[in-house]
Each structure stands twice: as structure tokens, then as C-alpha cells.
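1. dropping the sequence and predicted coords here.
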Amino acid sequence: MSNDAFIEQNRRNWDDRAGLHAQATTGYRLDRYRDDRSLLSDVVDFDRRYLGDLSGLKVLHLQCHIGTDTLSLARLGATVTGLDQSGSSLTAARELFASVDTAGRFVESNVYDAVDALDGEEFDLVYTGVGALNWLPDIARWGRVVAALVRPGGSFYIREGHPMLCTLDDERDDTALVVKYPYFETVEPMTFDQADTYVDTGGVAVAETVSHEWNHGIGEVFMALTNAGLRVTTLDEHRFLEWRFFAHQIEADERFHLPDHQIDMVPMMYSMAPDKPS
């Protein structure tokens, strides 16, 4: 299969997930955002310490899914555009924004085609949330897209699962940390056939079960952005995850950590914040 075919199969997988994720009381529990008009997603609530004041800024959210993080950026004062290749995800995002009387624009496009889809528009901040890069086969090409979307003097921010974490076997019955998958970007993807997704769906299974993923080392992500003309000013590695990856992780404050004897052994996530020189 070609990369285009892999990406298309992933789109179908995410179209199927979107309806399950957009439930009122399961999935992403969207009713929380309707009941509390000040609520931020856990992801953006953590990231805001890196983002600074968003009041009045034009913000583009790449791979926005059903829009909970996009809505949170709007609630911090940004004028938001969300972009995703899943039409079903964007339908859910538009419905969420309409239900809370919040302005937002949503554009359906593969991330690699974002520059054309947005007619070359540039943004004060381009934002990518958790769980995005693993769906992309070519990180260098991604870096060029990101750089083209950031205005001179603007910035980019991403928080993502750490590529070292993504090498580890998460299906073991014991607590050993064992490398199973490649750390560096590979030509062929890792292909998975799974009927479940990463949130509670009320027992409903995903119908389009096959998906394809790629890992990208920290150096590969860093060089993709710097070779495209961005300047990385922040790179932090984190000891927690937003979701349970290992069965033996400990939940605290709605995040998941390894137990004390392992907590310093493997980074779970990272934040990277480049800017574009004026």
C-alpha cells in the first residue's frame, strides 16, 4: 500500500471513532463543555502554561478531531480554526461549537494539504495536541507544512506522546518495560487491528478497525521543525500521560504515572515550542 492508502484507511478509522467520541456522557463527555461554559480540556489546561496569553490571537489547531481542545483555545481568547481530515470529526466539532454559542471555523483537509486548503493563510499560533504525529508517515514534510502556516514572529506548540514510550510493549502481563517497536521513523507503518478506542464508548466497538502508525524520534521532530526555519525555544519531557498506556500505571489527578520505582526510567510525553523569527 502507498502512504496515501494508509492515510485514507486511517481517515475511515477516525470517521468511525468520531461518532463514539462525540457522545454526551461517554467518549469525550461533551455535556461537560455545555454545562460549564468555562471548562477547558485537560490537555489545554496543562498546555496553557506554555501558550501565554491567547487573547485576540489567530490560532490554527491541526488534527483537531471533535474540537474539545479547539474550544478550549477559544475559551482562552483565541480566534480559532480547526483542521482535520475526518469529516465526521468536524461535524461533531461544529455541533459542539454551535451548542455553546462559540465562533470557530473548521476546514476538512489532510494535514499535508493544509497550506492549500487554507489558501496560504498564516497564524499567530499553530497548535497540535496529543496523539497526532503517530498518524503521519513523513515528519520532515510535516515540519515544512507547520512552518509555512506560522506567520513571522508567530509560534508553534505541540505536546505529544514520547517516542521512547511508543517503542514499549503495552500488552505485557508483567511490569517490565520492554522495547517492541521502532524508535525512528520507518517507511512501512506499524499496522494495528483493534475494535476498541482510548475512551469509554459505552461498550460500542469501532467498525473500521485497521489503522496505521509511525513513530518519530525526538531528533527527527526537532530537525523537521528547525530545517523548515523554526527555532525551538522549549523542549520539556514529562513523566505523565493523559491516558493509561500500561495496566500497572497509577492514576493521580486524572493523569497516569509509572510507579515510583519506574517513574524516572522512561519519559511519557514531551512539549516542544518553536517560534518563527520575524
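-> Nice, I can see it. It should be emphasised that the depicted structure is a prediction, and the values quoted were computed from it without experimental measurement.
2. going by C-alpha atoms from here, please, whenever you check contacts or count neighbours.
-> Will do.
3. buried ones in the lengthiest strand in the chain?
-> Ranked by number of residues, the top strand in the chain under DSSP state E is strand 150-161. The neighbour-count check on strand 150-161 (16 or more other CA atoms under 10 Å) flags 150-152, 154-161 as buried.
4. name the next helix or strand following that strand along the chain.
-> Sequence-wise, the next helix or strand downstream of strand 150-161 (DSSP states H and E) is strand 190-193.
5. so what touches that next one?
-> Contacts of strand 190-193 with the rest of the structure, by CA atoms under 8 Å, 6 or more residues apart in numbering, involve 209-214.
6. before we move on, what about stretch 231-247?
-> 43, 161-162, 170-171, 198, 222, 225-226, 254-258, 263-264, 266-277.
7. give me the buried entries from those.
-> 161-162, 170, 222, 225-226, 256-258, 266-276.
8. what are the ranges of the helices in this structure?
-> 3-21, 31-35, 42-51, 68-75, 87-99, 114-117, 139-149, 218-227 (DSSP state H).
9. V187 is nearest to which of the ones you listed?
-> helix 3-21 (9.0 Å; CA to CA).
10. elements contacting that closest one?
-> Packing partners of helix 3-21 (3 or more CA pairs under 8 Å, 6 or more residues apart in numbering; DSSP states H and E): helix 87-99, strand 210-213.
11. can you add distance to Y183 and mean neighbour count and give those back as CSV?
-> Converted to CSV, those look like this (distance: least, CA to CA, whole Å; neighbours: other CA atoms under 10 Å):
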stretch, distance to Y183, mean neighbour count
helix 87-99, 29, 20
strand 210-213, 12, 20
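12. need those in JSON lines (columns: distance to W135).
-> As requested, these are exported to JSON lines (distance: least, CA to CA, whole Å):
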{"stretch": "helix 87-99", "distance to W135": "15"}
{"stretch": "strand 210-213", "distance to W135": "5"}
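13. to I7, which of these lies closest?
-> strand 210-213 (7.7 Å).
14. list the contacts of the closest one.
-> So strand 210-213 is contacted by 6-7, 9-10, 13, 134-137, 189-194 (CA under 8 Å, 6+ apart).
15. A further structure is provided below for comparison with the first:
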Amino acid sequence: MTAEHIAANQANWNERATLHAARDGSGYEVQQFIADRSALSEVVKFDLPLLGDITGKRAVHLQCHIGTDTLSLARLGAHVTGLDFSPHAVAEARQLVSETGDAVEFVQSDVRLAHEVLPNGAFDLVYTGIGALCWLPKIGEWAEVVAALLAPGGSLFIREGHPILWAMDETLNDDLHLRFNYFEHDEPLEWDDDESYVETSAPLQSTKTYEWNHSLGEIVTALITAGLRIDLLVEHDSVPWEALPGQMVERTESEWALAERSGVMPLTYTLRASKPL
């Protein structure tokens, strides 16, 4: 990852943070968390059956964006710190919890340096949500950070877009088309798009971004190499946005599945890993 890649991605996410935090019903519809102090994000609601009871756990949410999933973890009883590389996202997250009253701390940092700004071995839960790993050039670096942050006996929980989904060309809607790298490569994929993945009140101006894919095997192996034990790996046939436009149906209020080819490929996965005592 070069300084150019970092600067472009950060500029893009700074803009997204402001648009996603709008109070006009667009973006992440954050007003629902202010109006209803028991509301949970749809992402965390989906995670609940596999996440389990997190009451009293010391948790860190890596790549937390504007904090809607982060405050949802706090509402489930965890003591939560959120971390993101975007200063605008951290500012919006802090503003949001100041309005909701949720006790969440937010820290600005590149996730690859999280172990340098947060106490090592201090967290019972490392949580990462949808659309995070594709912004990281080396999955091994991330796995080492996760292992450093976890206390002995602590767990990683992640639900993420499946790498086979990231390898699909979403611009072709006549069928499923594998077009991009499934495996990790040094050179990123370059994108230029003025739209976000949720409805926003204005187009993006910082449109260029850079992403990297990591195979499921590379992710699992990186965590094992970092000293963690894989406890659960579940693949899902739905994803919380219309990832392949024109080929999906809305299954629930927040989950989309393939229409004609339902079940032919995984769209997301949930992985739990733990640090041995």
C-alpha cells in the first residue's frame, strides 16, 4: 500500500462518513439510534445468534466507521472502543454517541497500527463487520494485530463479504461473472465511483479507491499463523446490501440474496477465532 492508496481511500471514507451520518433519513438513518435508545443496527441483529452474550466484555470494533454497529455492541452490554482511520468517521461517531448517550470511546488510527495505540492483551472481543478486510493489503498484518489486542481466552468475531463475491463483476447483470482476483495480490484493484452502497444526499467527490481481496483460505491461515484457534466458520447466502444489482431479491429489511441463482455461491461468512489461555 502506497501513500497514494492511503490518501485516496481516506478521502473517500471521510466523505462517506459525513454523508452516511446525515440526519435527513439518508445514509445510515442514524436518527433511529437517537430516537430509540434500544435500537440495534441491522448488521449486529444478524450477528446475534452467533455472537452470543457479550455482557461485560471488553470489546474493540476495528474499522468502526461512524459507530452504528459499535454503539449496538455497547447496547448489548459490552464495554466498547471503536477504531477507524477516517478522522471524519471518528468525529461523526463521537457526535452520534453524544446524542444517544451510549458510553463508547472512539480512537483514530490505521487498523494496522491498532496494537500501537490500544493496550495489548486487553480485549475479550475483537469485532469486525462487513466491508472491512478489502481495504487491507496484507491479511497477515491484520491477523497479527487481532492476536495482539486479544486477551488470553478472548475471541475474534467477524462477518464479512465473501471473497468470491468480491471477485464478481457487479456491473454485468445478465449472469454471475468472475472477473477479479480471488487471491491476495500486491497490486490493488482501482475503482472510480461517485456512489456509496447506501442512499446519500449527494454524490461523492473523492471517487477513486483501492481494494485488495483475500481468499477464505488465506484469512483462516493468517489467523492460525498468528496463534489463534478457529472456532466457527459459517458461510451465508445473503448480504446486507444489493451487491449484484439486477440479480438479487430483498429477503428481509436488511438482507439480499440471489434471485434466479440462489444458493450457487456464498455471499458472506461469519468467522469466530479465539486466543488460547
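-> Arrived safely, thanks for sending. Bear in mind that the values here come from a model prediction, so they are computed numbers and not experimental data.
16. care to give me the TM-score?
-> TM-score of the superposed chains, computed with TM-score structural alignment, normalised by the length of the second structure, equals 0.97; 274 aligned residues with a CA RMSD of 1.0 Å.
17. V126 of the first structure: which of the helices and strands packed on helix 3-21 of the first structure is closest?
-> Nearest to V126 of the first structure, of these and by CA to CA, is helix 87-99 at 17.8 Å.
18. ok, residues contacting the closest one?
-> 14-16, 18-19, 22, 30, 34, 65-68, 71, 84, 103-104, 106-108.
19. do that again at 6 Å, thanks
-> 15, 18, 65-67 (CA atoms under 6 Å, 6 or more residues apart in numbering).
20. relative to helix 68-75, how tilted is it?
-> 30 degrees (axes from the mean of the first three to the mean of the last three CA atoms, to 10 degrees).
21. tell me how far the equivalent of R229 of the second structure over in the first structure lies from P274 of the first structure.
-> In the first structure, the residue matched to R229 of the second structure (TM-score structural alignment) is R231. Going from R231 of the first structure to P274 of the first structure by CA to CA, to the nearest Å gives 5 Å.
22. any idea how far R37 of the first structure is from L96 of the first structure?
-> Counting by CA to CA, the gap from R37 of the first structure to L96 of the first structure is 12 Å.
23. what do you get for Q85 of the first structure?
-> 18 Å.
24. please apply the same query to L62 of the first structure.
-> For L62 of the first structure relative to L96 of the first structure (CA to CA), the value is 17 Å.
25. ok, now Y157 of the first structure?
-> 24 Å.
26. hmm, back to that, among the contacts of stretch 231-247 of the first structure, name the ones in strands.
-> Reading strands off the contacts of stretch 231-247 of the first structure with DSSP E, I get 161, 255-257, 269-275.
27. I'd like these laid out as a markdown table, including distance to Y112 of the first structure.
-> What follows is these, written out as a markdown table (distance: CA to CA, whole Å):
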| residue | distance to Y112 of the first structure |
| --- | --- |
| G161 | 20 |
| R255 | 31 |
| F256 | 32 |
| H257 | 33 |
| M269 | 24 |
| Y270 | 22 |
| S271 | 22 |
| M272 | 20 |
| A273 | 20 |
| P274 | 19 |
| D275 | 20 |
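28. between those, which is closest to E121 of the first structure?
-> Nearest member of those to E121 of the first structure, counting by CA to CA, is D275, at 16.8 Å.
29. which ones are touching the closest one?
-> If you count contacts by CA under 6 Å, 6+ apart, then D275 of the first structure has 154-156, 230-231 around it.
30. kindly recompute the last result at 8 Å.
-> So D275 of the first structure contacts 153-156, 230-233 (CA under 8 Å, 6+ apart).
31. go on, L149 of the first structure?
-> 115, 120-123, 126.
32. how about K57 of the second structure?
-> 77-79, 123-125.
33. out of these, which end up buried?
-> Judged by 16+ other CA under 10 Å, buried ones among these: 78-79, 123-125.
34. so which two of these are the farthest from each other?
-> Using CA to CA, those reach their maximum pairwise distance at A78 and F123, which is 10.7 Å.
35. now do the shared contacts for those two.
-> With CA under 8 Å, 6+ apart as the test, A78 of the second structure and F123 both reach 57-59.
36. redo the residues you listed as a markdown table? Include distance to P240 of the second structure.
-> Converted to a markdown table, these look like this (distance: CA to CA, whole Å):
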| residue | distance to P240 of the second structure |
| --- | --- |
| K57 | 26 |
| R58 | 26 |
| A59 | 23 |
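37. contacts for the longest strand of the first structure?
-> Under CA under 8 Å, 6+ apart, the answer for strand 150-161 of the first structure is 47, 51, 122-133, 146, 241, 268-278.
38. measure how buried P119 of the second structure is and give me the count.
-> Neighbours of P119 of the second structure under the rule other CA atoms under 10 Å: 12.
39. and it, what does it touch?
-> L149.
40. if you set the cut-off to 10 Å instead, what comes out?
-> 148-150 (CA atoms under 10 Å, 6 or more residues apart in numbering).
41. how about L258 of the first structure?
-> 175, 239-241, 244-251, 264-268.
42. please redo it, this time with the cut-off set to 7 Å
-> Residues in contact with L258 of the first structure (CA atoms under 7 Å, 6 or more residues apart in numbering) are 249-250.
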